[in-house]
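Novice: What shape does this take:
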Amino acid sequence: MPRRTATLIASTLTLIALLCVALLTPTPYSEMSPGPTVNTLGDYGGDMVISITGHQTYPASGNLNMTTVRVTGADYSMNLVEGVLGWLRHDDKVVEHDTLYPSGQTAQQADQQNAEEFSESQDSAKVAALEELKIPVPSEVIVSAVVKGGASEGELHAGDVIKAVDGTAITKADQVATAVTKHKPGEPVTFTVVRAADAKKKSTATQDVKITTRTSADTGPRRAVVGIQAGVEHMFPFAIDIKLADVGGPSAGMMFALGIVDKLTPGDLTGGKFVAGTGTIDDSGNVGPIGGIGLKTIGARDKGAKFFLTPADNCEEAAKDIPSGLTLVKVKTLHDAMAALANIKAGNDKALPSCS
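Specialist: As a prediction, this is how the structure comes out:
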């Protein structure tokens, strides 16, 4: 066999071998890309994203789109070739696997966490929206979870309303832990509660439940615990239902709140314009940062958005690569977002606080 032919064959076989290695070699990376962009004023999958019953609502045009990021699954193993191609694509982002799934988190655990965060963000969006409209939202402190094998198992139950601890009225969830840790481990603490079943019947009958505290088992300071997690349950004056399948996490909170406000007020917040955005929200209307901001702005622009409501803490990152034709608007609170929408509606773009 001629030397030239032998060399060519050897080179080809080596190249094939290297390609096989690249295709079979796993890397510790995952990929993120722009995900679905959904108008909170419209429908998705045949259901209205936001439905309100028991209160006057108004038709709303325009777009208030929430944005998402699509990520590879927890069990997905990216090979070397896919990693290189991902790094080369402008609209995708390759990140370390642990960034998306810390401490070996499974797909099921990730889905559960995302679902819980999504539910909490919906609740806060409702509260913030109604507070913005000066509609009161009463709340009560409840037992949100009982630790299996803990001191309260069989004594307190999820959904029980906590009225007092040791005779001191409870109005905030963090007051429960403060009251319990005033005791030494082994001392009794008395909870005054309305049982969950009675609360559902609108009964106000209370019971005193005495629980013997135990010593904390975590790595923190030694303290008394009773093995429950306290939470807050809001009593909304009318029904607000948010439906959005296959979406998780807290980052749509602000856009949900704006969608609720728009449906509860005459006219359009946007003046019929296409506005997208992202950001977590708390009960007080404070807007927090999210991940994947650059991918979300790309997804919004590709869908047709002209303005993007951006959490203030994400502004610096987002401003590094602004998609052509998209204006980034900095917001810190729901009230800021409302003011920005008023300027967008009026065509007063120069008054908008921009990311830079």
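Novice: contacts, neighbours, all on C-alpha from now
Specialist: Fine.
Novice: which helix of the chain spans the most residues?
Specialist: Assignment by DSSP state H gives helix 107-132 as the longest helix of the chain.
Novice: For the most centrally placed residue in the chain, give its distance to residue 66.
Specialist: When C-alpha atoms, centre = their mean is applied to the chain, the residue found nearest the centroid is residue 250 (0.5 Å). In this view, residue 250 and residue 66 are 11 Å apart by C-alpha to C-alpha, to the nearest Å.
Novice: Let me see the residues that make contact with the helix or strand hosting residue 345.
Specialist: Using DSSP states H and E, residue 345 maps to helix 334-346. Residues from elsewhere that reach helix 334-346, judged by C-alpha atoms under 8 Å, 6 or more residues apart in numbering: 128, 132, 254, 257-258, 269-273, 281, 285-287, 309, 329, 331, 349, 351-353.
Novice: Please generate a structure for the following sequence too, so the two can be compared:
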Amino acid sequence: MSRRALTLLLAGFLVLALGLTGAFRPVPYVVLSPGPTENTIGEVDKKPVISIKGRQTYPTTGALSLVTVAYQGGPAANIDLLTALRGWLDPTVAVVPQETIFAPDRTQKEVEEENTVEMTSSQDSATAAALTELKITFRAFVQVASTEKGMPADGKLQKGDEINSVDGKAAKDVTVVANTVKTHKPGESVAFNVTRGKEKVDITVPTVAGPEGQTLVGVKMQTGYEFPFDVDINVGDVGGPSAGLMFSLGILDKLTPGELTGGKKIAGTGTINPGGEVGAIGGIAQKMVGAKDSGATIFLTPAGNCAEATKAVPDGLRLVRADTLHDAVQALDALRTGKGNVPACEAG
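Specialist: Modelled structure (predicted):
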């Protein structure tokens, strides 16, 4: 072999080796793909997704499926360049910068734990929204979710405390409590009255200045609920708040006679608040693919996602806009009966 041929051969091997090495180098991206769907009026592992005790329920048919997005990658398990390239070539997945899913100051475990908390909170909000739609009364209250280590509230307020009042003002909601704390100057104290167990306790908590000068005590709050009957939701390790709308519809369908779906396979997504307002979510393109793959023909879409959804909707999947839980119920009634308006998503 000539020296020139040998040089070219060695150079080729070097380029190939460098290429292979580069292909398996970790890159700061996350691959988003269609995740599993779960029928909220069906079962998971032979257990009902939604179980209701203490109230009459009715038979259901069809499907009201929540949809999810699976991700590959993250700070604890970076993907390689080859995986990212395959994702860029696949129209059913998205490859996004890692920081869009995992903030630089958050670990993967912290994000997953937050998703679990958001899922639990969304289930409570979904139950509250369904009962509000059905005009069934329940009690809502402000509850301590956690305290920040090293902050004034740590060791004074406890997880699960029900906040009755702050500075003598009734704690009607989380905003009232937060705004009352903000009226203080850093260094002043805030007077809380809480129910802990079966006792009412008065607690004085000093304040400190936050990084932007705001007044803080270091407590995270959430809305707690006392419902007139038990609603238990079982979805395994699914996290995040985006299944709220479908949980509410599943609860409604079980609590009312007749069939909300008309026997159709319906999927959808959207956060929900106790008042029934539906909010936008992420990963809409992947969720629509998952819905279509599950056999759904109707996809309930938050208004805030309509513009993006219309650009990526799979063939055979009809988009129905859902601004509120009430709107979604009316749209399903219209689809089932053939009477009334079915709001459609419009391109942005």
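Novice: Comparing the longest helix of structure 1 with structure 2, how large is the average distance?
Specialist: Helix 107-132 of structure 1: mean distance to aligned residues in structure 2 after superposition is 0.8 Å, counting by mean C-alpha distance after the TM-score superposition for structure 1.
Novice: May I see the buried residues of that helix?
Specialist: Within helix 107-132 of structure 1, the residues that qualify as buried are 110-111, 114-115, 117-132, counting by 16 or more other C-alpha atoms under 10 Å.
Novice: Residue 352 of structure 1 - how many residues pack around it?
Specialist: Residue 352 of structure 1 has 19 neighbouring residues, counting by other C-alpha atoms under 10 Å.
Novice: ok, now residue 135 of structure 2?
Specialist: Here the number of neighbours of residue 135 of structure 2 (other C-alpha under 10 Å) works out to 9.
Novice: Could you check how far it is from residue 330 of structure 2?
Specialist: Using C-alpha to C-alpha, residue 135 of structure 2 is found at 16 Å from residue 330 of structure 2.
Novice: Among the contacts of helix 334-346 of structure 1, which are located in helices?
Specialist: Per DSSP H, the subset of these in helices is 128, 132, 254, 257, 258.
Novice: nearest to residue 185 of structure 1, of these?
Specialist: residue 128 (38.4 Å; C-alpha to C-alpha).
Novice: Just tell me what the residue nearest to the centre of structure 1 corresponds to in structure 2.
Specialist: With the correspondence set by TM-score structural alignment, residue 250 of structure 1 lines up against residue 241 in structure 2.
Novice: Surely that match is in a helix?
Specialist: No - counting by DSSP: H, G, I helix; E, B strand; the rest coil, residue 241 of structure 2 falls outside a helix, being coil.
Novice: what sits against it?
Specialist: Per C-alpha under 8 Å, 6+ apart, neighbours of residue 241 of structure 2: 115, 118, 119, 121, 122, 270, 271.
Novice: cool, and residue 142 of structure 2?
Specialist: The neighbourhood of residue 142 of structure 2, defined by C-alpha under 8 Å, 6+ apart, consists of 162, 163, 164, 171, 172, 173, 174, 221, 222, 223, 224.
Novice: between those, which is nearest residue 154 of structure 2?
Specialist: Nearest to residue 154 of structure 2 among these, counting by C-alpha to C-alpha, is residue 221 at 13.3 Å.
Novice: So what does that closest one match up with in structure 1?
Specialist: Applying TM-score structural alignment, one finds that residue 221 of structure 2 aligns to residue 230 in structure 1.
Novice: Mean deviation, whichever strand or helix holds that match versus structure 2?
Specialist: Using DSSP H and E, residue 230 of structure 1 sits in strand 228-234. Mean deviation of strand 228-234 of structure 1 relative to structure 2 after superposition (mean C-alpha distance after the TM-score superposition for structure 1): 2.1 Å.
Novice: and that strand, how far from the chain's centre?
Specialist: On the basis of C-alpha atoms, centre = their mean, to the nearest Å, strand 228-234 of structure 1 sits 18 Å off its chain's mean C-alpha point.
Novice: so residue 187 of structure 2 sits right up against residue 206, yeah?
Specialist: Yes - Residue 187 of structure 2 lies in contact with residue 206 (C-alpha atoms under 8 Å); the separation is 6.2 Å.
Novice: neighbour count winner among these two?
Specialist: residue 206 (17 against 14).
Novice: Just give the nearest non-adjacent residue to the more buried one, would you?
Specialist: residue 189 (4.0 Å; C-alpha to C-alpha, 6 or more residues apart in numbering).
Novice: who's in contact with the one you found?
Specialist: Listed by C-alpha under 8 Å, 6+ apart, the contact partners of residue 189 of structure 2 are 204, 205, 206, 207.
Novice: can you pull the contacts of the aligned partner of residue 274 of structure 1 in structure 2?
Specialist: Counting by TM-score structural alignment, residue 274 of structure 1 lines up with residue 265 in structure 2. Neighbour list for residue 265 of structure 2: 62, 63, 64, 65, 295, 296, 297, 298 [criterion: C-alpha under 8 Å, 6+ apart].
Novice: any idea which helix or strand comes after the biggest strand by length in structure 1?
Specialist: Ranked by number of residues, the top strand in structure 1 under DSSP state E is strand 29-39. Next helix or strand after strand 29-39 of structure 1 toward the C-terminus (DSSP H and E): strand 43-44.
Novice: related to what we said a few turns ago, which of the contacts of residue 189 of structure 2 ranks first by neighbour count?
Specialist: Counting neighbours by other C-alpha under 10 Å, residue 207 comes out on top of the contacts of residue 189 of structure 2 with 23 neighbours.
Novice: Let me see the contact set for the closest residue in space to residue 151 of structure 1 that isn't next to it in sequence.
Specialist: The shortest distance from residue 151 of structure 1 to any non-neighbouring residue, by C-alpha to C-alpha, 6+ apart, is to residue 226 (5.1 Å). The contact partners of residue 226 of structure 1, taken as C-alpha under 8 Å, 6+ apart, are 150, 151, 152, 180, 211, 212, 213, 214.
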